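> Sequence and predicted structure below; questions after.
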Amino acid sequence: MPVPVTEGFAPLSVPGAGKPCQTYYKIFGEVKSGVTPLIALHGGPGATMNYLLSLADLAEPPYDIPVVLYDQVGCGGSTLLPEKAGDVDFWTVQLFVDEFHNLMKHIGIETYDVLGHSWGSMLGLEIAVRQPTGLRRLILSSGLASMKLWEEATRKLLNTLPPDVVETINKHERAGTFDSPEYAEAMVAYNQQFVCRLDPYPPEVLATFKALEDPTVYGTMEGPSEFTITGSLKTWNITPQLPKITVPVLITNGAYDEAADSVIAPVWKALPRVKWYTFPDSSHMAQWEERAKFMQVIAGYVKLE
């Protein structure tokens, strides 16, 4: 019997939006099946659920874990707000925390596990430090605890690329010519090493890269690139709040990941109930690069007694 797939929109009240908003979501499996559903938080900020669609594997036998994916407001199938580009007072972490809980209430989910990828892991941590009663387990996939550590790690990785690629990227970053075809071509070399090492990229990954061409959310909160952080998240650092997390945590990353060990190590050091798995043949998208193994690791963790 095929796994049921449900799509819908959750009405979302966003102060300051100036119009009604909604969150587009997709559910694989039955959230009322008695198995704790896994809620996936995509990266960016400003990406889409597309590149996490491989997680639907978890809803299939033998795992049978209900999976909820959604596009965060401002991107994908959710309400777009291009008129809010550059508005740092609008695009806040709290906006996305509130959206998450609004979605849980709309769907009727009271107990859940969270998997956050990249920026989604930051959001997952922000949810966890607030100690919601429904959170059972937290998975930080290719995540980070401090934007300063992230910037240091990604800049270090950039400098391992061929000198001509590094110089091209640095030249355009100094000039602010981020829309240059030459800059885009040089960034491909970075992405192929540290973001997704598959060739060709899965269509779902390409769809998310396309969505990130809209700078509304990513440009406002992060900046022009993975290693030049100028947005409102530049000073983000959740390390001091980590002791507030009371649920078990799983860390995952790839051996070639731009989310290097150093960027998530504060979580490992701060929490008593934390596990860590590194995918040996992956960069930032182990959910595609080592798809079967990724599902085994995640399912094994959420099914622990």
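The structure has been received and is ready for your questions.
> only C-alpha atoms for contact and neighbour calcs from this point on.
Fine.
> Identify each buried residue in the helix or strand where Arg174 lies, please.
Assigned by DSSP states H and E, Arg174 belongs to helix 163-175. By neighbour count on 16 or more other Cα atoms under 10 Å, the buried set for helix 163-175 is Val165, Val166, Thr168, Ile169, His172.
> so what secondary structure elements neighbour that helix?
Here helix 163-175 touches helix 181-194, going by 3 or more Cα pairs under 8 Å, 6 or more residues apart in numbering; DSSP states H and E.
> show me where the stretch 151-300 of the chain has helices.
163-175, 181-194, 203-211, 216-221, 261-270, 286-289, 291-302 (DSSP state H, counting those that start in this stretch).
> Tell me how far the nearest residue to Gln192 once chain neighbours are set aside lies from Met187.
In space, not counting the residues next to it along the chain, Gln192 is nearest to Leu198; the distance is 7.5 Å by Cα to Cα, 6 or more residues apart in numbering. Applying Cα to Cα, to the nearest Å, the value for Leu198 to Met187 is 15 Å.
> another one to put next to it:
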Amino acid sequence: MASTPTAKGTVPFREYKTWYRITGRPGSGRPALVVVHGGPGSTHDYLLGLSALAEQGWPVVHYDQIGNGGSTHLPDADPGFWTPQLFRDELENLVTRLGIADDYILFGQSWGGMLSAWYASGRPTGLRGLVIANSPASYKLWLSEMDVLRSQLPPGVDETLRRHEAAGTTDSDEYIEAMLVFYGRHVCRIEPWPGDIMASYIEAVSDPTVYRTMNGPNEFHVIGSLRDWSVIDCLPDIDVPTLVLSGRHDEATPTTVRPFEELIPNVRWEILEESSHNPHFEEPERFYELLGTFLESVHAAGPRTTTVSGG
């Protein structure tokens, strides 16, 4: 259940606007938790439950990345406009404009975890900690593991998917029905899906510009501009405590997540055994226990004594 926000609005980003929502009061003694949603091309809605952390004193900032939700939509933008650098610049602009750049923690989910890891590798001043939830470290690893997961679907499902992918008919009802078999196993195992997930899904479908350009028609058929993108090379440069979370049934399989554990210097990885890609819904008690313990440990450690401003 989302908590009542204390502020909502937009901040200017270049000639555009980024929509944000704040729960709690930044500057009240604890780092702000900045929530970076997935996609790219989703919205903040499916992560709104994190706003409840404000009740424990954590200011929580949600925002919609450009192209989606309450932020500026650009359905006619050239495909080359949509780059990871755009979203990294937007995140930096957001924390600066909101006045929290000297004391915050990043929580990135799925694509948002990759973006947050890349951003953190620049060692921005004021970043205190990092949570990477349900994220691959590389889209090449992701695509390789999608083949593994697809091969384990019930008989005939993957054949149906591949037939439509080859024909370019991924909007067909038959394809979508087969797609949902994968989603029910590896995206969210709750039936029906929680309303907040459906809200993000509907938003993404209503304007699929970003998702289709950068990702593709769905989670496992990645044919967009991110298909070769990786953050593996930058992981050793992350210098803040990092918590990595994933689900046992996650589309972000252990193979895709392991580079975070192997390469980030100060990292802890927890796998939630009964979850897929949305453990904040699938195992909320365990999820919030792990997250809360991590946040407390970062706060107890105090501000970093040395920081290097990232570019």
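That came in fine, so what should we check first? This is a predicted model, so every value here is computed, not measured.
> what's the closest of the buried residues of helix 163-175 of the first structure to Ser33 of the first structure?
Ile169 (49.6 Å; Cα to Cα).
> Next up, the contacts around the alignment partner in the second structure of that closest one.
Here Ile169 of the first structure is matched to Leu161 in the second structure, going by TM-score structural alignment. Residues near Leu161 of the second structure by Cα atoms under 8 Å, 6 or more residues apart in numbering: Thr170, Tyr175, Ala178, Met179.
> How much space separates the last one from Ala199 of the second structure?
Going back to what we said before, that points to Met179 of the second structure. Taking Cα to Cα, one finds Met179 of the second structure at 19 Å from Ala199 of the second structure.
> So the two - more neighbours on which side?
Neighbours were counted for Met179 of the second structure and for Ala199 using other Cα atoms under 10 Å; Met179 has more, 21 against 16.
> Now check the first structure for the residue matching that one.
Checking with TM-score structural alignment, Met179 of the second structure has Met187 as its match.
> Same question for Asp250 of the second structure.
Residue pairing (TM-score structural alignment): Asp250 of the second structure is matched to Asp257 of the first structure.
> What is the burial count for its match?
27.
> Ignoring the adjacent residues along the chain, who's closest to it?
Nearest to Asp257 of the first structure is Ser283, by Cα to Cα, 6+ apart, at 3.8 Å.
> Just give me the match in the second structure for the one you found.
In the second structure, Ser283 of the first structure lands on Ser276 (TM-score structural alignment).
> Could I get the contacting residues of its match?
Arg185, His186, Val187, Cys188, Arg189, Ser246, Gly247, Arg248, His249, Asp250, Glu251, Glu282 are the contacts of Ser276 of the second structure under Cα under 8 Å, 6+ apart.
> Name the secondary structure element that contains the aligned partner of Arg136 of the first structure in the second structure.
Residue pairing (TM-score structural alignment): Arg136 of the first structure is matched to Arg128 of the second structure. Under the criterion of DSSP H and E, Arg128 of the second structure resides in strand 127-133.
> Span of stretch 18-28 of the second structure from start to end?
Stretch 18-28 of the second structure has its terminal residues 24 Å apart, counting by Cα to Cα.
> The first structure: matching residues for that stretch?
Across the first structure, the stretch matching stretch 18-28 of the second structure (TM-score structural alignment) is residues 23-33.
> Neighbours of Ser33 of the first structure, how many?
A count of neighbours around Ser33 of the first structure, defined by other Cα under 10 Å, yields 11.
> Surely it is in a strand?
No - membership of Ser33 of the first structure in a strand is not supported by DSSP: H, G, I helix; E, B strand; the rest coil, which gives coil.
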